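**Q** Pasting the sequence and the predicted model now:
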Amino acid sequence: MAHIDYYFSTLSPFAYLAGTRLEEIAAHHGASVTYKPLDIIALFARTGGTPPAERHPARQAYRAQELDRLPRKLGLPLNPQPAHWPTNPAPSSYAVIAAQGAGGGDMGALVHGILRACWAEERDIAEDAVVRDCLERAGFDPGLADSGLLSGAETYSANLEDAVEAGAFGSPFYVVDDGQKFWGQDRLDDLDAHLAGRL
């Protein structure tokens, strides 16, 4: 059975635009997934990337066009300039880590719910009430927002190191246990084809 390490930022619009397609693909192929939220700005610094606000105007303009086109293509609402972006991604990331450890809910729904809160619902995912609501809606104990903060911080840092070692450099980034890597929500079809043995 294949395994996928999923590296992402809870602030990434492109991770939001992935929807729950990763989970659908994994279920179709019987693959398991480990969710590895990380500090995307630190990842950029370690792997030659540039934060969006510091990119050349041409790159910023292209990103803006993509954030206009892709939501319409994928049928997902998105505010390209959300009220609470950027914000502190640590609380939501720690909640994802705690939920994965605790089990009992739907991880795909949790991750997508956090991303949707930022990019479509104008909610601040650094706020405890928002994180608790996302946990509860995905079938997890909302108290996970308050527990495991130390271990969450340690895992959050470890995820960054794992990403660098695995060759990940953006969000979303999918690494299969056979070494194949897929960067971006627009490569999910390729991930699907790879798991099916067609790529």
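**A** Yep, that arrived.
**Q** C-alpha from now on. contacts and neighbour counts both.
**A** Noted.
**Q** which one is residue 26 nearest to, not counting chain neighbours?
**A** The spatial neighbour of residue 26 that comes closest, neighbours along the chain excluded (CA to CA, 6 or more residues apart in numbering), is residue 32 at 6.4 Å.
**Q** how many other residues sit next to the one you found?
**A** 14 (other CA atoms under 10 Å).
**Q** May I ask you to confirm that it is in contact with residue 6?
**A** No: counting by CA atoms under 8 Å, no contact exists between residue 32 and residue 6, whose distance comes to 10.3 Å.
**Q** helix/strand/coil for residue 80?
**A** coil (DSSP: H, G, I helix; E, B strand; the rest coil).
**Q** follow-up on the earlier one: now do the same contact list for the residue nearest to residue 26.
**A** 1-4, 26 (CA atoms under 8 Å, 6 or more residues apart in numbering).
**Q** Are any of these buried, and if so which?
**A** Buried members of those, scored by 16 or more other CA atoms under 10 Å, are 3-4, 26.
**Q** For those residues, give me JSON lines that also has distance to residue 193 and secondary structure.
**A** Shown next, in JSON lines, are the buried ones among the contacts of residue 32 (distance: CA to CA, whole Å; DSSP: H, G, I helix; E, B strand; the rest coil):
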{"residue": "3", "distance to residue 193": "15", "secondary structure": "strand"}
{"residue": "4", "distance to residue 193": "14", "secondary structure": "strand"}
{"residue": "26", "distance to residue 193": "12", "secondary structure": "helix"}
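**Q** How are the helices of this structure distributed by residue range?
**A** In the chain, the helices defined using DSSP state H lie at 13-17, 21-29, 40-47, 57-74, 90-102, 107-119, 128-137, 149-166, 188-195.
**Q** Distance to residue 178 added to those, as a markdown table?
**A** Converted to a markdown table, the helices of the chain look like this (distance: least, CA to CA, whole Å):
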| stretch | distance to residue 178 |
| --- | --- |
| helix 13-17 | 22 |
| helix 21-29 | 15 |
| helix 40-47 | 22 |
| helix 57-74 | 29 |
| helix 90-102 | 23 |
| helix 107-119 | 22 |
| helix 128-137 | 32 |
| helix 149-166 | 11 |
| helix 188-195 | 10 |
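**Q** try this one next to it:
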Amino acid sequence: MAHIDYYFTAVSPFCYLAGLRLEEIAARHGATITYKPLDMIALFARTGGVALPDRPDCRKVYRLQEIRRQAAKRGLPVVLKPKHFPTNPAPAAYAIIAAQAAGGGDLGGLVHGVLRACWAEERDVAEDAVIRECLSAAGFDSALADKGLLAGAETYAANLEEATARGVFGAPFYITDGDERFWGQDRLEDLDLHLAGRL
């Protein structure tokens, strides 16, 4: 059975724009997914990336145009400058880690719900109430927002170390069990073709 490690941050617009396509691709190929939220700013510092505030204006303008176009292409509502971005992605990441450990709900739905809360609903995904609502909506116990915080913090840090070692440098980033790497929601079609044996 194929497996995909999915490295992401809970506040990336491009992770939001992936929608649920990763989950659809995995289902089509009988593949499993491990969700690995991480600190993207720390990853940028290690891999040559540049945090958004430090990028030249030309890149900032292009980023907004690309978000708008990709959202329209995918039929996803988007707020280009949401009121709660940037925000601390760690609390939502810890909840996602706890939910993955607990099982019993729709993990892909949870991840997308958190991203949608930021990029379509202008809610602060660092807030406990927002995280609890996302957990409940995806079929998880909302109390997971408060459980396993130490384990969540340790896994969050370990995900960063693992990502750096495996060549991850942005989000979303997908790695198959054969170490085939795909960066960006616009490479999901290539991931699909790879799992089908066509790339």
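**A** Arrived safely, thanks for sending. A quick note: this is a predicted structure, and the numbers were derived from the prediction, not measured.
**Q** Let me have the buried ones among the contacts of residue 32 of the first structure in JSON lines, extended by distance to residue 184 of the first structure.
**A** JSON lines is the format used below for these (distance: CA to CA, whole Å):
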{"residue": "3", "distance to residue 184 of the first structure": "18"}
{"residue": "4", "distance to residue 184 of the first structure": "14"}
{"residue": "26", "distance to residue 184 of the first structure": "16"}
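**Q** roughly how far apart are the residue nearest to residue 26 of the first structure and residue 192 of the first structure?
**A** Using CA to CA, to the nearest Å, residue 32 of the first structure is found at 13 Å from residue 192 of the first structure.
**Q** same thing with residue 102 of the first structure?
**A** Distance, residue 102 of the first structure to residue 192 of the first structure, by CA to CA: 28 Å.
**Q** how about residue 33 of the first structure, what does it touch?
**A** 3-6, 26.
**Q** ok, 6 Å please
**A** Each residue near residue 33 of the first structure by CA atoms under 6 Å, 6 or more residues apart in numbering is listed here: 3-5.
**Q** Among the residues you listed, pick out the one closest to residue 133 of the first structure, please.
**A** If you rank the contacts of residue 33 of the first structure by distance to residue 133 of the first structure using CA to CA, residue 5 comes first, at 25.5 Å.
**Q** Need the residue closest to the centroid of the first structure.
**A** Residue closest to the mean C-alpha point of the first structure, counted by CA atoms, centre = their mean, is residue 8 at 3.5 Å.
**Q** residues near the equivalent of residue 83 of the second structure over in the first structure, how many?
**A** In the first structure, the residue matched to residue 83 of the second structure (TM-score structural alignment) is residue 83. The number of residues packed around residue 83 of the first structure, counting by other CA under 10 Å, is 15.
**Q** What of the one 5 residues further on?
**A** Residue 88 of the first structure has 16 neighbours, counted by other CA under 10 Å.
**Q** again with the one 3 residues further on
**A** By the criterion of other CA under 10 Å, residue 91 of the first structure has 21 neighbours.
**Q** What's the local residue count around the nearest residue to it once chain neighbours are set aside?
**A** Nearest non-adjacent residue to residue 91 of the first structure, counting by CA to CA, 6+ apart: residue 126, 5.6 Å away. For residue 126 of the first structure, the count of nearby residues is 18 (other CA under 10 Å).
**Q** again, but for residue 25 of the second structure
**A** 18.
**Q** residues contacting it?
**A** By CA under 6 Å, 6+ apart, residue 25 of the second structure lies in contact with residue 192.
**Q** so how far is residue 76 of the second structure from it?
**A** Distance of residue 25 of the second structure to residue 76 of the second structure, computed by CA to CA: 18 Å.
**Q** same deal with residue 164 of the second structure?
**A** For residue 164 of the second structure, the distance to residue 76 of the second structure equals 31 Å [CA to CA].
**Q** that older thread, wait, which of the helices of the first structure is closest to residue 179 of the first structure?
**A** Of all those, helix 149-166 comes closest under CA to CA, at 8.3 Å.
**Q** List the buried residues of that closest one.
**A** So, applying 16+ other CA under 10 Å, buried residues of helix 149-166 of the first structure: 149, 152-153, 155-156, 159-160, 162-163, 166.
**Q** Reformat the residues you listed as TSV; add distance to residue 122 of the first structure.
**A** As requested, the buried residues of helix 149-166 of the first structure are exported to TSV (distance: CA to CA, whole Å):
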residue	distance to residue 122 of the first structure
149	25
152	25
153	26
155	28
156	25
159	27
160	27
162	31
163	29
166	33
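**Q** Just give me the closest of those residues to residue 119 of the first structure.
**A** Nearest member of the buried residues of helix 149-166 of the first structure to residue 119 of the first structure, counting by CA to CA, is residue 156, at 21.8 Å.
**Q** Contact partners for that closest one?
**A** Residue 156 of the first structure touches residue 38, counting by CA under 6 Å, 6+ apart.
**Q** likewise residue 103 of the second structure?
**A** Contacts of residue 103 of the second structure (CA under 6 Å, 6+ apart): none.
**Q** Against residue 96 of the first structure, how distant is the aligned partner of it in the first structure?
**A** Alignment note (TM-score structural alignment): residue 103 of the second structure maps to residue 103 of the first structure. Separation of residue 103 of the first structure from residue 96 of the first structure (CA to CA) stands at 10 Å.
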